[in-house]
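Participant: fold the following.
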Amino acid sequence: MSKIITVFGATGNQGGSVVEAILADPALSKEFKIRGITRDVNKPKAKALAAKGVELVSADMSSSSSVAPAVANAHTVFLVTNFWESMSSDTEISQGKAVVDASKAAGVQHIIFSSLINASEASNGRLSNISHFDGKARIEEYIRSSGVPGTFVLPGMFMSGFETMIRKNPPNEPAGYTLALPVEPSKAKAPLFDAAEDTGKFVKAAIKNFPSQAGSRILAASDYYTIDQLISEFSEVMGKPAHAVQIDDDKFKSFLSPVAAQELLENMKLLEDPGYYAGESLAGSLALLEEKPTTWKEFVEKNKEKWSNFDH
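Facilitator: So this is what the prediction gives:
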């Protein structure tokens, strides 16, 4: 009889990638029956998953009792939490804890959590406003203390985020593209990650290497790219000039919503020091994969039209 794997955010970038990866894997698709958790089971993406045999469940993450049906009889849970929905670290942490408590009560044997480092601790308090990192680190700590075995997949910087950050130059400037960030382009290193395409590849590694990798962190990124390297490869693929410029902190913040400006500024500063993953190598994580992750060049090639047609 198939084991149940509960996938939170089943119609989102990360959860959707996990669902597709399991369905496409000959061994895992036999071993697991997928229960996809989404707020609206009637939206088109959810219906498309149901047509592939995924059990769709709507779940409220506000308490362990309300989330209990989502994890009932599950062997494995893939958990992703969303800070940006509430913009509240307390809300994100309480939702994560509710799922962990419900999972423990249900006898779940493995939680795979989409985590991030504690940026406040890694920077010795210098970068203390990156709530979407620190909240996930707190949930990871809670899982580690819960008694339920956990594997932690830490997504890198989403390649899709650069679709709006690399901007087409205005008509009064030379043709091409500019990436303006508050960091030194030759020093800041971004571990890039195609979330929609590759989350499933890294989560599959967590499933297939359980229990030997239980307790470990899997860093989900294809490579570290300096900002200079990133923009150079972008220019090469697009066949157009592109350059990176360092701007001051206040100018960077002026481009952003005031509620998120300091958070996103510090998120960029993290790339310089101590590093997105605090300097940790990707080699051990990449060695666990059965399929190569998407490179930045491949992502740009696949999405050329978005930059070509997007009138910034």
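Participant: C-alpha only now, for contacts and for neighbours.
Facilitator: OK.
Participant: where along the chain do the strands fall?
Facilitator: Ranges of strands within the chain are 3-8, 32-37, 55-57, 74-79, 110-114, 150-155, 157-158, 166-168, 177-181, 189-193, 217-220, 223-226, 242-246, based on DSSP state E.
Participant: mind listing the helices for the stretch 151-300 of the chain?
Facilitator: With DSSP state H, counting those that start in this stretch, the ranges of helices along the stretch 151-300 of the chain come out as 162-165, 195-208, 227-238, 249-254, 258-272, 283-286, 296-302.
Participant: turn those helices into CSV, columns for mean neighbour count and distance to S86.
Facilitator: Formatted as CSV, those follow (neighbours: other CA atoms under 10 Å; distance: least, CA to CA, whole Å):
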stretch, mean neighbour count, distance to S86
helix 162-165, 14, 22
helix 195-208, 22, 21
helix 227-238, 19, 30
helix 249-254, 14, 20
helix 258-272, 19, 12
helix 283-286, 16, 31
helix 296-302, 16, 29
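Participant: could you give the number of residues near P26?
Facilitator: Neighbours of P26 under the rule other CA atoms under 10 Å: 10.
Participant: can you check the one 10 residues further on too?
Facilitator: Neighbourhood size, G36 [other CA under 10 Å]: 27.
Participant: swap in T91?
Facilitator: Using other CA under 10 Å, the number of residues around T91 comes to 18.
Participant: coming back round to it: okay, the helices of the stretch 151-300 of the chain in a markdown table with distance to V41 next?
Facilitator: Formatted as a markdown table, those follow (distance: least, CA to CA, whole Å):
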| stretch | distance to V41 |
| --- | --- |
| helix 162-165 | 29 |
| helix 195-208 | 20 |
| helix 227-238 | 38 |
| helix 249-254 | 37 |
| helix 258-272 | 30 |
| helix 283-286 | 34 |
| helix 296-302 | 30 |
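Participant: next up, for comparison:
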Amino acid sequence: MATKKIITVFGATGAQGGSVVKSILGDAKMKEAWTVRGVTRDTSKPSAKALESLGAETVAADLNDAASVKAAIKGSYAVFGVTNYWEKQSKEAEFQQGKAMADGAKEAGVQHFVWSSLPNVTKLSNGALTGVEHFDSKAQVEEYLRESGIPSSFFMPGFYMSNLPGGMFRQQPTGEYAFSLPIPGSSPIPLFDSEDDTGKFVKGILLNREKVLGKRILAASRYYTCDEIVELFKQTFPESGKNAKYNELPHTVFKGAMISFGRSEFAAEELLQNMRLLNEFGYYGGEPLEESKEILEEPATTWEEYMKKAKAFAELK
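Facilitator: I've put the predicted structure just below:
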């Protein structure tokens, strides 16, 4: 029997990493060819044990400890790297975490590094939006990987559908539902189901290595306007959603809401600029999604499908 290739998956108990683990181990052919090594800080926690029950090996490592990261990667053919900016809210800290993974991959001779990246908003906006640090820091890691010569592909997750139900799209005190953002209703949003679809895209990247090396894979179902998101909600839940509407919030109101939810002034401005990106420059700079979706074996989750499984919408009719 041929030796299985090892893919080391960082953030294995999170939304993106967990989706990659489940997708590979849930595919009989992939499971025959690959060993999945899930990286987490604590291999004793229930979420890590759940991965082991699927057939994953789990190893402990801390992204802030470069030595533990290198040890986790050793012997790997591929790596899926992802970071969480919001844990420390530091552009520099996120870059150092990504750099630790890249350096570990280079030392280990990794043949395919799949980096969870995002566009550099400062560059995309020609300096108009300089505060979207959780995009720019990931883009900085992408640049480092390209310069390092590590064979890499760049997975670019879209706007999380999970941000909408119960959050940006919620029931108002009047009982009606409203979707509220500080941008016009015509703004296009590339919606993405991170928990179910990250694995679909990463599996496609692994299976099409030669085709996607050096490329960005834009991971989203499709572009939906804010108005269209509400209209599809009405169609999906005709009784509960009949009076649903889209609210374009003034920028000051949006920032105030973010601060009331516990965000700092700095983070509130970052999130406002993140929303402005959608309308003013495009989440992916207006790039089409069709070519990226050609690598998929299973279709990406639509907004209509996601609404029907969202816990916050579970009781709606």
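Participant: TM-score them against each other, please.
Facilitator: Superposed pair, TM-score by TM-score structural alignment, normalised by the length of structure 1: 0.95. Supporting alignment: 305 aligned residues with a CA RMSD of 1.3 Å.
Participant: hang on, the earlier thing: right, and the strands of structure 1 - which one's nearest N303 of structure 1?
Facilitator: The closest of those to N303 of structure 1 is strand 166-168. By CA to CA, the value is 12.7 Å.
Participant: dump the residue contacts of E142 of structure 2.
Facilitator: E142 of structure 2 makes contact with 115, 117, 154, according to CA atoms under 8 Å, 6 or more residues apart in numbering.
Participant: what number of residues lie near the alignment partner in structure 2 of Y276 of structure 1?
Facilitator: Superposed on structure 2 with TM-score structural alignment, Y276 of structure 1 falls opposite Y283. Neighbours of Y283 of structure 2 under the rule other CA under 10 Å: 23.
Participant: my read: Y283 of structure 2 touches L191, true?
Facilitator: No. The criterion here is CA atoms under 8 Å, and Y283 of structure 2 misses it with L191 at 10.4 Å.
Participant: overlap in contacts of the two?
Facilitator: Contacts common to Y283 of structure 2 and L191, judged by CA under 8 Å, 6+ apart, are G158.
Participant: any idea how far the aligned partner of F113 of structure 1 in structure 2 is from L249 of structure 2?
Facilitator: Aligning on TM-score structural alignment places F113 of structure 1 opposite W115 in structure 2. Distance, W115 of structure 2 to L249 of structure 2, by CA to CA, to the nearest Å: 34 Å.
Participant: out of these two, which sits in the busier spot?
Facilitator: Taking neighbours as other CA under 10 Å, W115 of structure 2 and L249 compare with W115 leading, 26 against 15.
Participant: and the gap between that one and N274 of structure 2?
Facilitator: From W115 of structure 2 to N274 of structure 2 the distance is 21 Å (CA to CA).
Participant: also G185 of structure 2?
Facilitator: 16 Å.
Participant: pipe the strands of structure 1 into a markdown table and attach distance to K292 of structure 1 per row.
Facilitator: Shown next, in a markdown table, are those (distance: least, CA to CA, whole Å):
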| stretch | distance to K292 of structure 1 |
| --- | --- |
| strand 3-8 | 23 |
| strand 32-37 | 23 |
| strand 55-57 | 29 |
| strand 74-79 | 21 |
| strand 110-114 | 20 |
| strand 150-155 | 15 |
| strand 157-158 | 17 |
| strand 166-168 | 25 |
| strand 177-181 | 27 |
| strand 189-193 | 12 |
| strand 217-220 | 11 |
| strand 223-226 | 11 |
| strand 242-246 | 27 |
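Participant: nearest to F310 of structure 1, out of those?
Facilitator: Counting by CA to CA, and looking across all of these, nearest comes strand 166-168 at 7.9 Å.
Participant: who are the packing partners of that closest one?
Facilitator: Other elements packing on strand 166-168 of structure 1 under the criterion 3 or more CA pairs under 8 Å, 6 or more residues apart in numbering; DSSP states H and E are strand 177-181.
Participant: how far does stretch 82-99 of structure 2 stretch from one end to the other?
Facilitator: 11 Å.
Participant: which part of structure 1 matches it?
Facilitator: The aligned range for stretch 82-99 of structure 2 is 80-97, by TM-score structural alignment.
Participant: next: stretch 196-207 of structure 2.
Facilitator: Alignment of stretch 196-207 of structure 2 against structure 1: residues 197-208, by TM-score structural alignment.
Participant: repeat that for stretch 8-27 of structure 2.
Facilitator: Using TM-score structural alignment, stretch 8-27 of structure 2 corresponds to residues 6-25 of structure 1.
Participant: who touches that stretch?
Facilitator: 28-29, 32, 34-38, 45-46, 70-71, 74, 76-80, 195-201, 203-204.
Participant: try it again with 6 Å
Facilitator: 28-29, 35-38, 45, 77-79, 195-196, 199-200 (CA atoms under 6 Å, 6 or more residues apart in numbering).
Participant: identify the residue spatially nearest to whatever residue of structure 2 lines up with T295 of structure 1, adjacent ones excluded.
Facilitator: Matched by TM-score structural alignment, T295 of structure 1 corresponds to T302 in structure 2. Nearest residue to T302 of structure 2, sequence neighbours excluded (CA to CA, 6 or more residues apart in numbering): S221, at 5.8 Å.
Participant: which ones are touching that neighbour?
Facilitator: S221 of structure 2 sits next to 191-192, 300, 302 when contact means CA under 6 Å, 6+ apart.
Participant: now do 8 Å
Facilitator: Counted by CA under 8 Å, 6+ apart, S221 of structure 2 has contacts 190-193, 300-303.
Participant: among the residues you listed, which one lies nearest to L213 of structure 2?
Facilitator: A300 (21.4 Å).
Participant: tell me, how many residues neighbour that closest one?
Facilitator: Using other CA under 10 Å: A300 of structure 2 sits among 21 other residues.
Participant: excluding covalently adjacent residues, which one is nearest to it?
Facilitator: Nearest residue to A300 of structure 2 in three dimensions, chain neighbours excluded: S221, at 5.1 Å (CA to CA, 6+ apart).
Participant: S125 of structure 2 against N279, yeah?
Facilitator: No. In this structure, S125 of structure 2 is not within contact of N279 by CA under 8 Å, at 11.3 Å.
Participant: quick one on the thing from earlier: and the contacts of S221 of structure 2 as a markdown table, adding distance to G104 of structure 2?
Facilitator: Listed next are the contacts of S221 of structure 2 as a markdown table, based on distance: CA to CA, whole Å:
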| residue | distance to G104 of structure 2 |
| --- | --- |
| P190 | 32 |
| L191 | 32 |
| F192 | 29 |
| D193 | 29 |
| A300 | 32 |
| T301 | 33 |
| T302 | 36 |
| W303 | 37 |
